[in-house]
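Colleague: no FASTA, just this:
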């Protein structure tokens, strides 16, 4: 279990349980054993299954968890995701936290899969963004991968992304070229991406050395096609379309020939996947 995910599990359980689960303690017999089936209530794509399983184990090591479906699995209503056998108290205490992780992350994977399916007939790939839940970035970006998407940068440290607000302070081509050169000398592994709002900027950025990506922000389909034509047959820089992308518009954007389409909605505006825990009481021998 990744250290960041492990810390999130601990924090979530502490938040929910506090000094103790008074409902289970007073209303559920200590020796009651149950089987709980984690079931999908709707069609979707799973992510966070191992995180949910770890929640049960961490609440009570006596809970035996069998993972039936892994991250990236497509499910329909009625599909069994995992089985938890053991003390009823522990399973009930873990239930909501486990579901919170799994429903949220599966919502991200499901949304991503819909966008990936929409551009399946093109060569474009779906990118996520940094518009993630604070503290959940690694988990949500893993969910994007489970849904068939591609991760953009993880943070401010692994790609230089020069956007319009940065260009307000420094937009002279010679100064930009000097900044790119200095960055590449110090951090040769870090890629450089420049944001363009107009085709004139695309032309200017194509003339610079060391540019790995150009972000085509809020451009029309015609402008996107022209930007692709400006690059010609050169493999770099890669072109990323962004801005107001929806399921209704993503295919048309991808068909312009861009390499990537970034979609903030797959992490910041998703619906949790409907999942539930169904209990089966076991006989005590």
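Modeller: All right, it came through fine. Since the model is a prediction, treat every value here as computed from it, not as a measurement. Numbering: from 1, shown residues only.
Colleague: all contacts plus neighbour counts: C-alpha atoms, from now on.
Modeller: Fine.
Colleague: ok, residues contacting stretch 207-222?
Modeller: Residues from elsewhere that reach stretch 207-222, judged by Cα atoms under 8 Å, 6 or more residues apart in numbering: 173, 177, 180-181, 184, 191-198, 202, 205, 224, 236-244, 252-253, 256.
Colleague: 6 Å instead, please
Modeller: 191-197, 237-243 (Cα atoms under 6 Å, 6 or more residues apart in numbering).
Colleague: Comparison target, given below:
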């Protein structure tokens, strides 16, 4: 098993996956799938193959499998490619055999999620490859789809990236709006107010502060923060900021990060590059589910949807 796939094994919480799937299926088929109930015999079985129409990095194989088993507990799902593994166009990624109605019921939900997760993993892998050898870590942000954060953050890890704080409850990240409220716009107050805030925290709580000017760096560092985020700095400013910090805190770069700029940003010596675009603006990867009926018995009496 490749190292990335091995590291990911078991790292997606089953309860969280099932909660997402149940909500999605309730949204998609609140009273059942009237089309399949009308057209497909109740006992018909089908085999479906998840095929890649473009190259990418897989994420969401277990989500796909869980969706199929949720609609048919007896479904047999074979994952042919592991999460975190790259694949070529035309690759068969998974195969499922089960009740035909159940497969069709789960199809759209399963595809929507694995397509989005694989798109995130694929995009993340592109960024990670561009900063290889620099020591910079690619991370996501909280710019995730509401309700899907646990899946999208996992997809980032499938692509070789790392996760920023999962929620507002996990760490302190003081941004420009927080600082404006705290200091009233007076930069002379910055060190004192940050020290006061830090004194309220437990020793294990991470404290990060965002700055948007070089002049803020020293006052912020004087407060003893763990990470300083250089937001929308130019490349020369990033390099100068890293030199000014001088190892006294972890340095994160944010803003204006894309595939054309990320390598140059990493070359400035920053420790972390956070990229909202990993999750907020990817286009679903083109994957398809090709279904064949295995058994198609005659339509039984009452095989259509229940009255009412």
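Modeller: Now that the structure is in, tell me what you want to look at. What you are looking at is a predicted structure, and each value in this text was computed from that prediction instead of being measured.
Colleague: Just give the TM-score of the two.
Modeller: In this superposition the chains share a TM-score of 0.94, using TM-score structural alignment, normalised by the length of the first structure; 279 aligned residues with a Cα RMSD of 1.4 Å.
Colleague: Tell me the counterpart of residue 182 of the second structure in the first structure.
Modeller: In the first structure, the residue equivalent to residue 182 of the second structure is residue 170, according to TM-score structural alignment.
Colleague: Measure how buried residue 48 of the second structure is and give me the count.
Modeller: By other Cα atoms under 10 Å, the residues close to residue 48 of the second structure number 22.
Colleague: Equivalent analysis for residue 86 of the first structure, please.
Modeller: Neighbours around residue 86 of the first structure, by other Cα under 10 Å: 21.
Colleague: Helix or strand for the residue most central in space within the second structure, just tell me which one.
Modeller: Among the residues of the second structure, the one closest to the centroid is residue 152, at 2.1 Å (Cα atoms, centre = their mean). Take DSSP states H and E as the rule and residue 152 of the second structure turns out to sit in helix 149-158.
Colleague: still on that earlier bit, burial of the closest residue to the match of residue 182 of the second structure other than its chain neighbours, as a residue count?
Modeller: Residue nearest to residue 170 of the first structure in three dimensions, not counting chain neighbours: residue 176, with 7.1 Å by Cα to Cα, 6 or more residues apart in numbering. Other residues within reach of residue 176 of the first structure, judged by other Cα under 10 Å, total 18.
Colleague: Translate residue 176 of the first structure into the numbering of the second structure.
Modeller: In the second structure, residue 176 of the first structure lands on residue 194 (TM-score structural alignment).
Colleague: Against residue 253 of the second structure, how distant is its match?
Modeller: Counting by Cα to Cα, to the nearest Å, the gap from residue 194 of the second structure to residue 253 of the second structure is 20 Å.
Colleague: got it, and residue 106 of the second structure?
Modeller: 40 Å.
Colleague: the more surrounded of these two?
Modeller: residue 253 (28 against 25).
Colleague: which residues does that one contact?
Modeller: 229, 230, 273.
Colleague: and the last one, that one's in a strand?
Modeller: Spelled out, it's residue 273 of the second structure. Yes - checked against DSSP: H, G, I helix; E, B strand; the rest coil, residue 273 of the second structure lies within a strand.
Colleague: need the contact list for it.
Modeller: Going by Cα under 6 Å, 6+ apart, the list of residues near residue 273 of the second structure reads 138, 252, 253.
Colleague: Three-state assignment for residue 253 of the second structure, please.
Modeller: Residue 253 of the second structure ends up strand, using three-state DSSP.
Colleague: how near is whichever residue in the first structure pairs up with it to residue 213 of the first structure?
Modeller: The alignment partner of residue 253 of the second structure in the first structure, by TM-score structural alignment, is residue 241. From residue 241 of the first structure across to residue 213 of the first structure, the span is 11 Å (Cα to Cα).
Colleague: now residue 269 of the first structure
Modeller: 26 Å.
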